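Asker: sequence-free structure coming up:
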């Protein structure tokens, strides 16, 4: 009898333990399971070409450690009648920025700087910055001393106050005149030119997309003692086996290079081959931190998978898990209310060189995505994201200028489903 009671107790305990496992897993599992529908994504890519928003599209998705989708539609080069393929090389523009952020955070892990150090501690040209304060009674611009120094954290989260091209203020005019991102100069000179331009606002007060990531690249050079591109090749691209990602592509890759398409009067106009060569097939002095890389789907997917795996891929450790989590954590104080166009990307904040989703989609029009994901995109409408809740990474290539957010909306809807909400936010 005693043995029977013990056996019954063991069975009961086993059943209770088994019942508890799903309950524990449910606390970390997404509210909705994402199942990749290849036909739905294929149709979305084809529709982008059919309605004239893209000449060619392609996408690569990994989930739970395996490839779950590759697809392409349309042409990489309409004039040459070259279809979009898996090995097509595309200009990724601002998807360069997260790569630069990873490079800088490697040096942070080594104790080379602290995030809240003044930037001028390492790049002295940023001491004593001035801030635009409107115009005086005679219509002349007024400038005041910055309330606090620019910090390294500011350049990682776009709160330094820098401009980024032309605009309505005298600061934008000064930026254009200084031409800090001229391809004929080196990063150190680019940094000095940018430092000569007054700030748009006091550091830490607003979020404004800017040339800050090019300053990050200059800081990588200063702290590492290596040219920026050489550092990235040695410490990121080589260990990740990203063999076809570069600022300067070898000439023999030109036949695989996607043509750029610019929308004019509602129609996409393909740029000529000489224009395409200008950025990626000429050995420029400047290696920008904020743009300039060209890559393939597979190469950039390896970078995304490394981030999903919290800093490691195929045994190559690029960052510590805690560093990736820091980069993917919102760095914007709630008091930073002015955020330019960032809210247009959804219920997001901004980490270190990536946007971070903080809550489920708030409206039917918002891009689908999971709370906790982090992502960025590029001027030619390329996109990548990392979705830890669903153990998913996605890379989307297209070469359409100006940036067309409808492409991202439709691609995400095809990946997740149009009504996807995912896990709740904090």
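Answerer: Noted; the coordinates are in hand. Only a predicted model underlies this, so the values are computations on that prediction, with no experimental measurement involved.
Asker: drop to CA atoms for contacts and neighbour counts, all remaining ones
Answerer: Will do.
Asker: centroid residue for this structure?
Answerer: Residue closest to the average C-alpha location in the chain (C-alpha atoms, centre = their mean): residue 376, at 2.9 Å.
Asker: Could you pull up the residues touching that one?
Answerer: With contact set as C-alpha atoms under 8 Å, 6 or more residues apart in numbering, residue 376 has these partners: 94, 95, 98, 354, 355, 383, 384, 385.
Asker: Just to check, the fourth one is in contact with residue 327?
Answerer: Yes. Here residue 354 reaches residue 327: they are 7.3 Å apart, a contact under C-alpha atoms under 8 Å.
Asker: Which parts of the stretch 51-200 of the chain are helices?
Answerer: In the stretch 51-200 of the chain, helices defined by DSSP state H, counting those that start in this stretch lie at 96-109, 152-157, 170-178, 187-195, listed in chain order.
Asker: which parts of the helix or strand that comes right after the last one are buried?
Answerer: Elements were assigned by DSSP states H and E; along the chain past helix 187-195, the next helix or strand is helix 212-224. Of the residues in helix 212-224, 212, 213, 214, 215, 216, 217, 218, 219, 220, 221, 222, 223 count as buried by neighbour count, 16 or more other C-alpha atoms under 10 Å.
Asker: just to revisit the earlier point, any idea which of the helices of the stretch 51-200 of the chain is most buried?
Answerer: Per residue and on average, the most neighbours among these fall to helix 152-157, with a mean of 25 (mean count of other C-alpha atoms under 10 Å).
Asker: That one packs against which elements?
Answerer: In this structure, helix 152-157 packs against helix 212-224, with contacts taken as 3 or more C-alpha pairs under 8 Å, 6 or more residues apart in numbering; DSSP states H and E.
Asker: Check the offset of the helix it packs on from the chain's centre.
Answerer: The chain centre lies 17 Å from the centre of helix 212-224; the measure is C-alpha atoms, centre = their mean, to the nearest Å.
Asker: let's bring in a second model and compare:
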């Protein structure tokens, strides 16, 4: 289980670690974030726990460790853990075509090179579960550049919390061509949302129920779910954006006059009663809950009495599954992390070369972030789990992820 210990006990310089407090305070004072929180654990003990600012500016409510936040794409590692739990039971192999589970994908076509219209296609292979998990399937997101993303945007194929059921949207995605032949490139995509539907088909349960009974409840993540959990609504945060336009236009440069414009309120958010179980971006929860998830991964698939995965499967998930780094696969899409020196595992990025990634870190760091600027990483060299929560979209607004990594490593004595 997760304990607490003084920073010095785990070879941290307390004064240098406290620089993180000043850094967080400056982010709030400069109106970059409304509020934020950080948890750092080493070898299973929390050594740093701090929150500052507000979760709701209008109501003057503090951002705290128990604040409920939208974690968006930090849902992806949770869904891929669920996928690998089923794979460990021998129910499928990762090279299985997705059409084995979702027949709508049986007749796949991909856009021809340099296509300018959505009907310029040619037959292609069916994406595999592995390609869906590693963003090499040929699927995309509406906010990426290109012909397929434009078609997805026109049909609003974003797997939003009010767009359920999951089965219908997965079938709708299957009616569109792929952006490229599977395995040819890396492009951030709804692939893990499609895997959420695969999990439903294989398990015979809704994704919501499978995650609850197999992952969230066993790990003690009682305040995390696709909808704001009963009894926690008064701690649910507002969502803000610095953009003048759509807060989810991740490539937009339309900076607004207000750096903290309210875009989703805690009283009428679609996350209060979600109908879509988005395995790629649908969970809301607390930072303490998510630390339990990262600690499970850091510990090799188990936390306390909850044994979700074997150590070998966990290492497999957090290893690089690409031929090289993401940049070598010619992406044109938005990504939550740098692409140079970064590989990709199942549901998260893997540091291959910190120098090329241009951020202090360790080879093997496993990480991912969410659209509301949340972020985590697991450092297997230093036995660290670090989680950062805030509520500002898009996540590309400020370079807080490499800044936090630099602060944490600066405080380490080994």
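Answerer: Looks like it came in fine. All values reported here derive from a predicted model rather than from experimental measurement.
Asker: After superposition, what is the TM-score?
Answerer: Comparing the two superposed chains by TM-score structural alignment, normalised by the length of structure 2, the resulting TM-score equals 0.87, with 384 aligned residues with a C-alpha RMSD of 2.4 Å.
Asker: hmm, back to that, a markdown table for the helices of the stretch 51-200 of structure 1, including distance to residue 266 of structure 1?
Answerer: Formatted as a markdown table, these follow (distance: least, C-alpha to C-alpha, whole Å):
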| stretch | distance to residue 266 of structure 1 |
| --- | --- |
| helix 96-109 | 28 |
| helix 152-157 | 34 |
| helix 170-178 | 28 |
| helix 187-195 | 35 |
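Asker: can you redo the contacts of residue 376 of structure 1 as a markdown table with distance to residue 336 of structure 1?
Answerer: Output for the contacts of residue 376 of structure 1, formatted as a markdown table (distance: C-alpha to C-alpha, whole Å):
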| residue | distance to residue 336 of structure 1 |
| --- | --- |
| 94 | 23 |
| 95 | 24 |
| 98 | 22 |
| 354 | 17 |
| 355 | 15 |
| 383 | 26 |
| 384 | 26 |
| 385 | 24 |
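Asker: Which member of those residues is positioned nearest residue 396 of structure 1?
Answerer: Proximity of the contacts of residue 376 of structure 1 to residue 396 of structure 1, judged by C-alpha to C-alpha, is greatest for residue 383, which lies at 5.1 Å.
Asker: Residue 246 of structure 1 matches what in structure 2?
Answerer: Per TM-score structural alignment, the equivalent position to residue 246 of structure 1 in structure 2 is residue 225.
Asker: Please give me every residue in contact with its match.
Answerer: By C-alpha under 8 Å, 6+ apart, the contact set of residue 225 of structure 2 is 208, 212, 283, 284, 285.
Asker: mind checking what the first one lines up with in structure 1?
Answerer: If I follow you right, that is residue 208 of structure 2. Residue 208 of structure 2 is assigned residue 229 in structure 1 as its aligned equivalent, the criterion being TM-score structural alignment.
Asker: Residue 247 of structure 1 versus that match, what's the distance?
Answerer: Taking C-alpha to C-alpha, to the nearest Å as the criterion, residue 229 of structure 1 is separated from residue 247 of structure 1 by 8 Å.
Asker: between the two, which one's more packed in?
Answerer: For residue 229 of structure 1 against residue 247, the residue with the higher neighbour count under other C-alpha atoms under 10 Å is residue 247, and the figures read 24 against 20.
Asker: List the residues that contact the closest residue in space to that one that isn't next to it in sequence.
Answerer: When the adjacent residues along the chain are set aside, residue 247 of structure 1 lies closest to residue 293, with 4.5 Å between them (C-alpha to C-alpha, 6 or more residues apart in numbering). Residues counted as contacts of residue 293 of structure 1 (C-alpha under 8 Å, 6+ apart) are 91, 92, 93, 95, 96, 245, 246, 247, 248, 280.
Asker: And what about the aligned residue in structure 1 for residue 388 of structure 2, helix, strand or coil?
Answerer: The pairwise alignment with structure 1 assigns residue 388 of structure 2 to residue 396, based on TM-score structural alignment. The three-state label for residue 396 of structure 1, taken from DSSP: H, G, I helix; E, B strand; the rest coil, comes out as strand.
Asker: before we move on, the earlier item: of the contacts of residue 293 of structure 1, which belong to strands?
Answerer: Within these, membership in strands is found for residue 91, as judged by DSSP state E.
Asker: ok, and the most crowded of the contacts of residue 293 of structure 1?
Answerer: residue 91 (31 neighbours).
Asker: Counting neighbours, what do you get for the aligned partner of residue 351 of structure 1 in structure 2?
Answerer: Using TM-score structural alignment, the partner of residue 351 of structure 1 in structure 2 is residue 345. A count of neighbours around residue 345 of structure 2, defined by other C-alpha under 10 Å, yields 24.
Asker: coming back round to it: from the buried residues of helix 212-224 of structure 1, which single one is nearest residue 195 of structure 1?
Answerer: For the buried residues of helix 212-224 of structure 1, the minimum distance to residue 195 of structure 1 (C-alpha to C-alpha) is 9.6 Å, reached by residue 215.
Asker: hmm, back to that, any common contacting residues for residue 229 and residue 247 of structure 1?
Answerer: Listed contacts common to residue 229 of structure 1 and residue 247 are residue 287; contacts here mean C-alpha under 8 Å, 6+ apart.
Asker: about what we covered before: what's the counterpart of the residue nearest to the centre of structure 1 in structure 2?
Answerer: For residue 376 of structure 1, the aligned residue in structure 2 is residue 368 (criterion: TM-score structural alignment).
Asker: I'd like the distance between its match and residue 343 of structure 2.
Answerer: Distance check for residue 368 of structure 2 against residue 343 of structure 2: by C-alpha to C-alpha, it reads 12 Å.
Asker: Quick check: neighbours shared by these two?
Answerer: With C-alpha under 8 Å, 6+ apart applied, the overlap between the contact sets of residue 368 of structure 2 and residue 343 consists of residue 349.
Asker: returning to what we had before: show me the contacts for the closest residue to the match of residue 208 of structure 2 other than its chain neighbours.
Answerer: For residue 229 of structure 1, ignoring the flanking residues on the chain, the nearest one in space by C-alpha to C-alpha, 6+ apart is residue 287 at 6.6 Å. The contact partners of residue 287 of structure 1, by C-alpha under 8 Å, 6+ apart, come to 183, 186, 187, 228, 229, 247.
Asker: Tell me which of the residues you listed persist in structure 2.
Answerer: Mapping the contacts of residue 287 of structure 1 onto structure 2 (both residues aligned by TM-score structural alignment, their matches' C-alpha atoms under 8 Å) leaves 186, 187, 228, 229, 247 still in contact.
Asker: Now render those residues as a markdown table, adding distance to residue 390 of structure 1.
Answerer: Below are those laid out as a markdown table (distance: C-alpha to C-alpha, whole Å):
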| residue | distance to residue 390 of structure 1 |
| --- | --- |
| 186 | 41 |
| 187 | 39 |
| 228 | 34 |
| 229 | 33 |
| 247 | 32 |
